[in-house]
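Participant: Build me a model:
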Amino acid sequence: MPNPLLQEWGGPAGSPDFAAIRADQFLPAIDEGIRLSRAELAAITGNPAAPTFANTVEALERSGAVLARVRRIFWTLSSAQADDAIHAIEADVSARLTAWGLEVSHDVALFERVATVWKTRETLTPEQARLVDNSYKGFVAGGAALDAAAKHRLAEISTRLSELGVIFGQNVLAATNETEILVADDESDGIPEDQCALGRAAAAARGLAGQHLFRADRGTYESLLTFADSRAVRERVWRAFTGRCQSGPYDNLPVIAEIVALRDEKARLLGYASYAQYALEDSMAKTPEAAAGLMDRVWRPGLVQARREAEALQQIVTRDGNDFELAAWDWRYFADRVRRERFAYDAAAVRSHLSLGKVRSAAFAAAERLYGLRFTRREDVAVYHPDVCAWSVDNADGTPLGLLFTDYLARPEKHGGAWMGSLRVQEKMDAAVRPIVYTVANFTRAEPEDDALLTLDEARTLFHEFGHALHALLSDVTYPSLAGTAVARDFVEFPSKLMEHWVASPEALRGFGIPDDLVEAIGRAETFGQGFATIEFLASAIVDLKLHQTQPPPTDIAAFERDTLAALGTPDAIGMRHRLAYFTHVFDGGYASAYYSYLWAEVLDADVFEAFTATGNLFDPELADRLRREVLAQGDARDPMTSFTAFRGRAPDEAALLRARSLA
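Facilitator: As a prediction, the model looks like this:
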């Protein structure tokens, strides 16, 4: 029987038939994909004609289509539907793909042909020149210019790093699934009833009478820390969540130490002073110093504001007759008290209006008003889990644009957090190819799905990942390597951060049925808590950057984290949003040295959103059309700063970020 992974996808809208795919088909499909790719590259290097853009770089761009299909569908399942069979082959898949990538990067004949074309890039169109430049730099970053001994060592490092990334991610998933939080009936005051019901059901299934059983995912963690009246419960939740992967069978601290040492060695082999310098060379920031400078300029006012907020929270603690000092498990709870008392903001009341179905519909409606897009549910498209919904995406004139999968509810097979990915990217090299993208989150389950209730922050997360999806769907480039979100790490978060504004605007909030007085309260309360949010994020971003700059690389990761936070003056009651032991962005997600990129993207999005607010119309058609043409459609066909200035007419205004965070 033919392996379905090797066949062209023939489902509706060109979708894959997930029902026909089994885990044991992946390794043979990857091997065959590599064999086909190797033959395609041999045809390029064996071409007797002089290297040209068409016979070398464009031919390289056409190669590997089968392997790309298999790779993308595997990583979709391994991140969002990682059952035991997928787990069992994840390391093998990673090793084979890493080995193939090294074989390509170290192909001397192929690199020489690309380098020859690269020297003539000024004679090409801008998009062609961009592709050639990216290709050449990719070969250099992969070690193509190294001698044989250095290439061999680089191959050893890359192979081990791929193994360690798999180990790290699997440890986080296993620890999250096995970390259970028990809350007795008499401790459950304040916890939203829908979450209590789920907790009671989970406990009952385990024969735990009079208890609520919760999983240590981020949504549950933040909700319990915000709403649980019992301080003992909040402390238990905080310690369970933040203590993951720091000891026992899923200890990631030695894994991190090895990763950091190998990354540093890799960077030095390639001629860089640190891994951070290597990782940021093609970013908008360009250097670790520039990224650190931005963070420092935001950290200082953020810390001042956070200390003011801490004083306000401690006043309530003391006023209530308590004699304890504000701790990390208290902050969200008492911040919610401040918002309710000072600003008449009731987070639980807001949450009661934000059903998943309404928020998703609001995201679709915003895309329709901004870009004329239409979303239609597709019951005929196969999905990889019953939670997943498929949607056709069309332009205003009815022409198909692509396919979107949404996968929002938490389940044990799914990695934590939220993300967007592509099963197929847009291109028009030989014919128009429409993208297939997906967005994934981990919201608390409900039946039916549309009734799941979200906090305002979770609603922002949905809009954030939807912003990434729009970036991929609205791509309009020639070459697949330049499509959609294939841009600099500190630019890719710009369209997604920008999209968050459209869920928190008064117009959007009223659309959820939130009363005017509560909408006004949200607007007032938005300024409170910006110090906390700034420090919690930047603590993680600064530790990430310093970790990849420190010489020699630290071996005691727990001490490095502790000492770096102390040197920064990070309040104990805030800490890091992502502690290193479960920081999947950095050790299993491509953000090493670049977690700061969310902050730089926020500079861009704050500046652009000010352009929309200045018009008095958050759906201004002229601005939306220009944003689509000059930013979203461009992908990586040109330098991201060129795209930004083409939209805004000038370079980004860093002060816009401070204004947006009320830190000016």
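Participant: From here on, just use CA atoms for contacts and neighbour counts.
Facilitator: Noted.
Participant: Helix, strand, or coil at residue 442?
Facilitator: strand (DSSP: H, G, I helix; E, B strand; the rest coil).
Participant: Please tell me how far the residue nearest to it when sequence neighbours are not counted sits from residue 214.
Facilitator: Nearest residue to residue 442, sequence neighbours excluded (Cα to Cα, 6 or more residues apart in numbering): residue 410, at 4.0 Å. To residue 214, residue 410 is 12 Å away according to Cα to Cα, to the nearest Å.
Participant: got it, and residue 481?
Facilitator: Distance, residue 481 to residue 214, by Cα to Cα: 42 Å.
Participant: do the same with residue 334
Facilitator: Residue 334 sits at a distance of 22 Å from residue 214 (criterion: Cα to Cα).
Participant: Next, count neighbours for residue 48.
Facilitator: Applying other Cα atoms under 10 Å, we find 8 other residues in the vicinity of residue 48.
Participant: Wait, a strand at it?
Facilitator: No: applying three-state DSSP, one finds residue 48 to be coil, outside a strand.
Participant: To check against the first, give me the structure of this:
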Amino acid sequence: MKKAVLSPIAMAVMLAACQPDSTSNTNTDQQKITQQETAQQTNDIVNTNPLLTQSSAPFGVPEFSKIKIEHYEPAFEFAIAKNKQQIDDIANSTETPTFENTIESMEKSGQALNHVTTVFYALNGTDTSKEMQSIAKKMSPRLSALNDDIYLNAKLFSRVKAVYEQKDQLDLRADQQTLLDDSYQSFVRGGANLNDADKATLRDLNGQLSKLSVQFGENLLAETNAFELVIDNKEDLAGLPDDIIAAAAVTATERGHDGTWVFTTHRPSKNPFLTYAENRELRKALYEGYIQRGDNDNANANDNKKLASKIASLRYQKAQLLGYKTYANFVLEKAMAKTPENVYGLLDQVWPAALAQAKKEAADMQDMIDAEGGDFTLAAYDWWYYAEKIRKARYDLDAEQTKPYFSLDATREGVFYTAEKLWGVTFKERDDIPKYHPDVRTFEVFDKGGESIGVYMTDYYVRESKRGGAWMNSYRKQQKMFGENVKPIIYNVLNYPRPVGDAPVLLTFDQASTLFHEFGHAIQGLLSDGYYQSQTGTSLPRDYVEYPSQVMENWMMEPEVLAQFAKHYQTGEVIPKTLIDKIQAAGKFNQGFATTEYMAAALLDMKWHTLETATEQDADAFEKAAMDEIGLIPEITPRYRTGYFSHIFAGGYASGYYGYIWSNIYDADTWQVFSQNGIFDQETANGYREHVLETGGTEDPMIMYRRFRGQDPKVWPLLERRGLLSEEQLKAMKEQ
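Facilitator: You can find the predicted model right below:
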């Protein structure tokens, strides 16, 4: 007779259920044997699965080389079952509910699952495969269901509520008070107060949303990788820099088009082509390939329009079920902005000035086209090309002039220099720490006293197995809740072109600025000094979390910092002051476009999530109506159209994409202090570290910001920085 093999989750559940019961002694010998076999099978899984065993690598970094595709599902199954049992133990406890045995116990539960999900989703974003995508589809609804199992557990909620109702009598630290408040609100927002029928509906909505979000991201990756512009006539490369041409030749070989040049919709390929290629029709082809991603009515099911509409409909239904007017109202309750009206209040202050400036910029470009004898009207796919020509003519600044001074390695060293000057933090490369991909470089991080404080990984090159964009995340967050200070493992991911031959990767000024930006997130994760895992690092509202990263960009523009790292990759010459002056003079150039294309996307996000109907929309018609309503000019496309707006449909930025400009208010206001006191003033740097970088989400961010700044942030520094105010307007705002 063939022996039955239990699934890992069934084994774990049975093992938990078969613990000795003091009220019953009726187990038969056969039941005891079954328990022993089940326990042994479970132990075998735990002891042989690298996702469930303690890493022996330095700093406990995951041993990536040992992790195989077949390890993920058993690890998920076991960790989910273990987390369920931990939650049930808390919910069914006969002890009087306390902060320690309820709130803190919940915070400490699920460590195995946290590790498995962290590793899996990190690798699914940076080095995915069809097999991993299949697992993501399978596990996403399972994790959503587990989340519902927790927040819809009536017994557990009654214990949380009992502690919450006595919070004023408890002697809690500020971070404990925050944890208690957040825990209670999470249950309420998770549906704990709903009746049974509505709880079932909520479970269904959450399950559908989790599946659709995964599918949206998978479709977008497929669309991005599928498009290619193959050029077989060298004359069609006119205007393009040599390094971009060389990179396109490498891409062509990799894609099986030897002897040609291939350009893709990945930004390191797309952006320089749109900026320098003289062939207007080819610019149009590549641009439309980019903006039509997810909007091609594909027979291969990669179209995202219906997915986006369905997601928006389900989110509205969820918000209604939980008692909110719209999904944006639901999300923003936990943000700095609090309400959609406050978001629109900020956007409405910036949008008119940004649009007016963009129209002036468009008129300047049309004048250049006419002066050159061009018999055509400026189109969206012309903008980068003519903006670069005007920049060169007006400021004598060609982006290609700056690239030799911004090699990738040197720019990273510039970031390290800045961190050391500000906070005494240093970085030492380590080759003995596991890497999840050969592109990764790994550094041990030391504080100013020489104490090792964490691990920092960089993953900079574009590849088809990596999703687009740039981000920071962690394989392990800093925390102290188990009695020791656990050091963080932080990583930055970007998508720069690969080096060609022996030549270094040279960055545009914007690409170098992005490296500083993402490091701003990383340094917050590395300098984190909190107790509870859910509060450390970048555990902050969406409209505040971008603040430290945006502040970091400011140092790159400073001559003192540029002099340290911006050196010609061939001659070693420091970037000339004349070139720095040109960069700074051009700092407000094209800001109408940059602000407008970003804000158009932010407003599109808000439109989708302030819908007051569950009726699924025609995505193209909806988007056009939204852009027509705000008066977006045809020469500009939103930075993200619906079909490839992964931030809001496959990420965590739904009703939150405006957060970049909201965070910009804190950034600009903070830079006022550094500008006045000195960019490396130690008192200012230490205050910023203590009240912003180290604290994470331990308290209301506005309280912590006021401790650092001594006041609420002002809006005028942001508008002044972007060149969106006249002298009279600026003066009036300063006097308010």
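Participant: Superposing both, give me the TM-score.
Facilitator: In this superposition the chains share a TM-score of 0.98, using TM-score structural alignment, normalised by the length of the first structure; 663 aligned residues with a Cα RMSD of 1.4 Å.
Participant: about what we covered before: which residue in the second structure lines up with the residue nearest to residue 442 of the first structure?
Facilitator: In the second structure, the residue paired with residue 410 of the first structure according to TM-score structural alignment is residue 462.
Participant: One more: residue 86 of the first structure?
Facilitator: With TM-score structural alignment defining the correspondence, residue 86 of the first structure maps onto residue 132 in the second structure.
Participant: Its match: what's it in contact with?
Facilitator: Shown in contact with residue 132 of the second structure (Cα atoms under 8 Å, 6 or more residues apart in numbering): 69, 124.
Participant: cool, and residue 697 of the second structure?
Facilitator: Shown in contact with residue 697 of the second structure (Cα under 8 Å, 6+ apart): 535, 536, 537, 538, 539, 540.
Participant: Check residue 44 of the first structure too.
Facilitator: Applying Cα under 8 Å, 6+ apart, the residues contacting residue 44 of the first structure are 55, 56, 59, 60, 110.
Participant: Quickly note the distance from the second one to residue 120 of the first structure.
Facilitator: I take that to be residue 56 of the first structure. With distances taken as Cα to Cα, residue 56 of the first structure is found 13 Å from residue 120 of the first structure.
Participant: Name the residue in the two with the higher neighbour count.
Facilitator: A direct count of neighbours by other Cα under 10 Å for residue 56 of the first structure and residue 120 places residue 56 higher, at 25 against 13.
Participant: hmm, who's touching the longest strand seen in the first structure?
Facilitator: When the first structure is parsed with DSSP state E, its longest strand is strand 400-409. With contact meaning Cα under 8 Å, 6+ apart, strand 400-409 of the first structure is reached by 13, 387-395, 434-445, 449, 469, 473-474.
Participant: ok, average deviation of it from the second structure?
Facilitator: Compared with the second structure after fitting, strand 400-409 of the first structure deviates on average by 0.8 Å (mean Cα distance after the TM-score superposition for the first structure).
Participant: Provide a PyMOL selection command restricted to the buried entries of the contacts of residue 697 of the second structure.
Facilitator: To isolate the buried members of the contacts of residue 697 of the second structure in PyMOL, using 16 or more other Cα atoms under 10 Å:
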select buried, resi 535+536+537+538+539+540
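Participant: right, and out of the contacts of residue 697 of the second structure, which lies closest to residue 434 of the second structure?
Facilitator: The closest of these to residue 434 of the second structure turns out to be residue 537 (Cα to Cα; 22.5 Å).
Participant: And the match of residue 410 of the first structure, how far from residue 337 of the second structure?
Facilitator: Applying Cα to Cα, the value for residue 462 of the second structure to residue 337 of the second structure is 35 Å.
Participant: what does stretch 13-29 of the second structure correspond to over in the first structure?
Facilitator: The counterpart of stretch 13-29 of the second structure in the first structure, using TM-score structural alignment, is absent.
Participant: now do the same end-to-end measure for that stretch.
Facilitator: For stretch 13-29 of the second structure, the first-to-last residue distance is 20 Å (Cα to Cα).
Participant: What is the equivalent residue in the second structure for residue 151 of the first structure?
Facilitator: With TM-score structural alignment as the matching criterion, the partner of residue 151 of the first structure in the second structure is residue 199.
Participant: count of neighbours near that match?
Facilitator: Taking other Cα under 10 Å as the criterion, the count of residues near residue 199 of the second structure is 20.
Participant: check contacts around the residue nearest the centre of the second structure.
Facilitator: Nearest residue to the geometric centre of the second structure (Cα atoms, centre = their mean): residue 471, 4.9 Å. Going by Cα under 8 Å, 6+ apart, residue 471 of the second structure touches 492, 493, 494, 518.
Participant: ok, now residue 582 of the first structure?
Facilitator: 168, 172, 244, 245, 252.
Participant: Go again with 7 Å.
Facilitator: The contact partners of residue 582 of the first structure, by Cα atoms under 7 Å, 6 or more residues apart in numbering, come to 172, 244, 245.
Participant: Quick one: the strands in the first structure, in order.
Facilitator: 180-184, 211-215, 374-377, 389-394, 400-409, 419-424, 436-443.
Participant: The stretch 101-250 of the first structure: helices as residue ranges?
Facilitator: Using DSSP state H, counting those that start in this stretch, the helices of the stretch 101-250 of the first structure run over residues 108-118, 126-141, 148-178, 193-205, 218-227, 231-242.
Participant: can I get those in TSV with distance to residue 401 of the first structure?
Facilitator: As requested, those are exported to TSV (distance: least, Cα to Cα, whole Å):
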stretch	distance to residue 401 of the first structure
helix 108-118	33
helix 126-141	22
helix 148-178	33
helix 193-205	37
helix 218-227	32
helix 231-242	40
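Participant: Of all those, which one is nearest residue 8 of the first structure?
Facilitator: Closest to residue 8 of the first structure of these, according to Cα to Cα: helix 126-141, at 25.9 Å.
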